[in-house]
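Chemist: sequence and predicted structure are below.
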Amino acid sequence: MKTDPMTRAAQLRAQAAQLEAKARVQQRKADAHRKIVLGALVIRAGLADLDQAALLGALLTVANVAAVPDRIERWRQAGEEALRASGKHADGYGGQGSRSDGVAARP
């Protein structure tokens, strides 16, 4: 039994739409996960109580000095040391004191 070419084309378009919708959902989930991890890092750094303008100003300052050679590597080493000391992974998960919702606990 052969399928009508118009019906088959409609089926393929529907499949493509489903795949695109699934990809958008996965992309939103990945974006939400990234924001949660970044927020957890702000909390762990003790900066969560700054008002938004002050926090953004601090981050812009960091962004301006990040171009200095070896600066990022020194930051990475200090961060890895802090994460190891608390038993956390770099993504904020696992280790002692991690919360069930995946957000890293404040040190």
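Modeler: Sure thing, it's come through. Numbering: from 1, shown residues only.
Chemist: use CA for all of it now, contacts and neighbours both
Modeler: OK.
Chemist: so which residues of this structure form helices?
Modeler: Under the criterion DSSP state H, the chain contains helices at 5-44, 52-65, 71-86.
Chemist: now the longest one: buried residues?
Modeler: In other words, helix 5-44. Neighbour counts over helix 5-44 (16 or more other Cα atoms under 10 Å) mark 36-37, 39-44 as buried.
Chemist: would you turn those residues into TSV with distance to Gln18?
Modeler: Below are these laid out as TSV (distance: Cα to Cα, whole Å):
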residue	distance to Gln18
Ile36	27
Val37	29
Gly39	31
Ala40	33
Leu41	35
Val42	36
Ile43	37
Arg44	39
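Chemist: and which of the residues you listed is nearest to Ala85?
Modeler: Arg44 (12.5 Å; Cα to Cα).
Chemist: also this one, for the comparison:
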Amino acid sequence: MIAAGPSFDIDLADRQTAVVCVDRFDQLYAVHKGRGLTSRQKIELLMDLVATHASGCPLDFQKLHDFPDFSFMHDILGITQHLDRQTGRLLRFFRPRCARAVDHAFDSAPALIGGAR
């Protein structure tokens, strides 16, 4: 069985804000490296952000964009370093600061009281 690849299915508003985040990263990169990202690098970064968001770690792109430079760079670089590009999942327990809260089934499961099974 072939494993499913990453999803890139996100709504238009999130995609537009992700593009603004890529533009901000490009500007910060240019300040620190003396040159901006290539078109290919911008597309790859956008794909990393969208795949992360759509494949298991929903991101709050507006929160990411509004972060101070250090937190913004932490999340962007962390995503690019920890993303499994075959699945779209983040590895090595990295969780971006801009990750949206996700409810899990175990959050609402009744607790076992007094050792009852």
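Modeler: Sure, I can see it. Only a predicted model underlies this, so the values are computations on that prediction, with no experimental measurement involved.
Chemist: quick TM-score on the pair, please.
Modeler: Overlay of the two chains. TM-score (TM-score structural alignment, normalised by the length of structure 1): 0.26; 40 aligned residues with a Cα RMSD of 4.3 Å.
Chemist: what's the closest of the buried residues of helix 5-44 of structure 1 to Pro5 of structure 1?
Modeler: Checking those one by one against Pro5 of structure 1 (Cα to Cα), the nearest turns out to be Ile36, at 46.4 Å.
Chemist: what separates that closest one from Glu80 of structure 1, distance-wise?
Modeler: 19 Å (Cα to Cα, to the nearest Å).
Chemist: grab the nearest non-local neighbour of Thr17 of structure 2.
Modeler: With sequence-adjacent residues excluded and distances taken as Cα to Cα, 6 or more residues apart in numbering, Thr17 of structure 2 is closest to Phe61, at 5.9 Å.
Chemist: my read is that that neighbour contacts Val19, right?
Modeler: No. Between Phe61 of structure 2 and Val19 there is no contact under Cα atoms under 8 Å: 9.4 Å.
Chemist: of the two, who's got more company?
Modeler: Neighbour totals were compared for Phe61 of structure 2 and Val19, and Phe61 leads with 24 against 20 (other Cα atoms under 10 Å).
Chemist: contacts only, for that one.
Modeler: Contacts for Phe61 of structure 2 (Cα atoms under 8 Å, 6 or more residues apart in numbering) come out as 14, 17-18, 21, 98.
Chemist: mind listing what's buried in the one helix or strand Arg40 of structure 2 maps to?
Modeler: Arg40 of structure 2 belongs to helix 39-54 when assigned by DSSP states H and E. The neighbour-count check on helix 39-54 of structure 2 (16+ other Cα under 10 Å) flags 42, 45-54 as buried.
Chemist: leaving aside the residues adjacent along the chain, what's closest to Phe72 of structure 2?
Modeler: Nearest to Phe72 of structure 2 is Leu64, by Cα to Cα, 6+ apart, at 6.0 Å.
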